[in-house]
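[1] heads up, no residue letters with this:
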């Protein structure tokens, strides 16, 4: 399983970053945004969240049930309520995790990348739609969908930073998946975004940094 950017124990059995799996509900419909040059509160506000609702977050130790993400549990939101957004910063990159996919990944990537910044977003839905957007200085430079992603054709034309993230993400081969050797798996977009932003640790690593959580939508 050639995923060189991820140390042992940081991916689950399907190739998803383990910190996302442990953060999300059991059947996620979620989005991950990353951006350079914005603090977590600034990124949340840029996505349209209301600052008066921001609060520091200590993630619960366990999820209350299979339908509830840890950020949602921290806010005591019911499953039918608004999304929960969780934000934090590791190194130069800020991440925003949207547990219900209420943000607009492709439009928001462009928005987050304004004023010379770099941003990327990955979406994964309950219907197994998986995609990635990458933007620099307010311009979308890549939008990729796993269903029609040919790595041999696409990678040479990608911006160098994004291409390096794909190489770090690698391809996760799952025995029970109907995938050809070297074909992109459905977790690759989340791995690429995490590799780009250095989010290649565990949930315990995430618990060690300041986190902000807010309802959204």
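    Perfect, I can see it now. Being a predicted model, the structure only gives us computed values, none of them experimental. Numbering: from 1, shown residues only.
[2] use CA for all of it now, contacts and neighbours both
    Will do.
[3] next, count neighbours for residue 156.
    Neighbour count for residue 156, taken as other Cα atoms under 10 Å: 10.
[4] that one and residue 27, how far apart?
    Relative to residue 27, residue 156 is positioned 33 Å away (Cα to Cα, to the nearest Å).
[5] check residue 191 too.
    Residue 191 is 18 Å from residue 27, by Cα to Cα.
[6] kindly report the same for residue 153.
    Distance, residue 153 to residue 27, by Cα to Cα: 31 Å.
[7] run a quick neighbour tally on the closest residue to residue 126 other than its chain neighbours.
    Spatial nearest neighbour of residue 126, excluding adjacent residues (Cα to Cα, 6 or more residues apart in numbering): residue 29 at 5.1 Å. Neighbour count for residue 29, taken as other Cα under 10 Å: 19.
[8] and if you look at residue 58?
    16.
[9] comparison target, given below:
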């Protein structure tokens, strides 16, 4: 998933869930959900592409963007509005698998993984030690973190989990290897929230 969707210094969330349609996953009244063509650019660094698409000022409202790729639906929250401890579990009911990756302006990062309405694993990136923690994860989640890999960043030792690993792991879990150009070609759904 391309980070160019976000505003500068974002509080944003990516939910991925297997086996549900985007409109249902959004959980909004049908009249609020609309199709979306993302604009070519953001008007400024503080406006997400989602807010630009809706023509709303940053900080007044936020937006959710959703689409299904194969078996998985993604819901991108440009403001962190949908963060609540039970969101992942709610998405995973009825035998589904879901994950929620959170990344805040303060660099707090986590991933919650749930199956059939129950949280199976919560990963706080600050406490993640890949060599020690990956073997104890469910196989599907472990594979996602392995695929996410690590990125060389200033202030991080080689192989150390960086603050964006949870977002990459959520994308890997749902096979979302998408550029912004790829996202623009999808029949996206969007809903304003706030």
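    Nice, I can see it. Only a predicted model underlies this, so the values are computations on that prediction, with no experimental measurement involved.
[10] which part of the first structure lines up with stretch 75-83 of the second structure?
    Alignment of stretch 75-83 of the second structure against the first structure: residues 96-104, by TM-score structural alignment.
[11] can you list the neighbours in contact with the matching stretch?
    Applying Cα atoms under 8 Å, 6 or more residues apart in numbering, the set of residues contacting stretch 96-104 of the first structure from outside is 24-25, 28-34, 40, 43-44, 47, 69, 71-72, 82-88, 123, 125, 216-217.
[12] ok so, going back, residue 153 and residue 27 of the first structure: which is more packed in?
    Taking other Cα under 10 Å, residue 153 of the first structure and residue 27 do not tie; residue 27 has more neighbours (14 against 9).
[13] so the spatially closest residue to the more buried one that is not a sequence neighbour: helix, strand or coil?
    Spatial nearest neighbour of residue 27 of the first structure, excluding adjacent residues (Cα to Cα, 6+ apart): residue 126 at 6.5 Å. Put simply, residue 126 of the first structure is coil when judged by DSSP: H, G, I helix; E, B strand; the rest coil.
[14] can you find the partner of residue 31 of the second structure in the first structure?
    Checking with TM-score structural alignment, residue 31 of the second structure has residue 52 as its match.
[15] what's near enough to touch that match?
    Not one residue lies near residue 52 of the first structure by Cα under 8 Å, 6+ apart.
[16] picking that back up, check the gap between the corresponding residue of the second structure for the residue nearest to residue 27 of the first structure and residue 39 of the second structure for me.
    Residue 126 of the first structure maps onto residue 105 of the second structure when the alignment is built from TM-score structural alignment. According to Cα to Cα, residue 105 of the second structure stands 24 Å off from residue 39 of the second structure.
[17] those two: who's more crowded?
    More crowded of residue 105 of the second structure and residue 39, by other Cα under 10 Å: residue 39, with 14 against 11.
[18] for the nearest residue to the more buried one once chain neighbours are set aside, which three-state class applies?
    Excluding the flanking residues, the one nearest residue 39 of the second structure by Cα to Cα, 6+ apart is residue 53, at 5.8 Å. With three-state DSSP as the basis, residue 53 of the second structure sits in helix.
[19] tell me the contacts of the alignment partner in the first structure of residue 53 of the second structure?
    Under the alignment (TM-score structural alignment), residue 53 of the second structure maps onto residue 74 of the first structure. Counting by Cα under 8 Å, 6+ apart, residue 74 of the first structure makes contact with 57, 58, 59, 60, 213.
[20] ok, residue 100 of the second structure next?
    13, 14, 15, 16, 87, 88, 111, 112, 113, 170.
[21] from those, which land in helices?
    87, 88, 170 (DSSP state H).
[22] who wins for neighbours among these?
    Using other Cα under 10 Å as the neighbour test, those are led by residue 170, with 29 neighbours.
[23] can you tell me how far that residue is from residue 110 of the second structure?
    Going from residue 170 of the second structure to residue 110 of the second structure by Cα to Cα gives 10 Å.
[24] got it, and residue 24 of the second structure?
    According to Cα to Cα, residue 24 of the second structure and residue 110 of the second structure sit 24 Å apart.
[25] which one is the most centrally placed residue in the first structure nearest to, not counting chain neighbours?
    The residue lying closest to the centre of the first structure (Cα atoms, centre = their mean) is residue 32, at 2.6 Å. Using Cα to Cα, 6+ apart and skipping residues adjacent in sequence, the residue nearest residue 32 of the first structure is residue 97, 4.7 Å away.
[26] looking at this, that neighbour is in a strand?
    Yes - per three-state DSSP, residue 97 of the first structure lies within a strand segment.
[27] tell me where the first structure has helices.
    With DSSP H applied, the first structure shows helices at 18-23, 40-46, 70-75, 105-112, 151-154, 160-169, 188-197, 203-207, listed in chain order.
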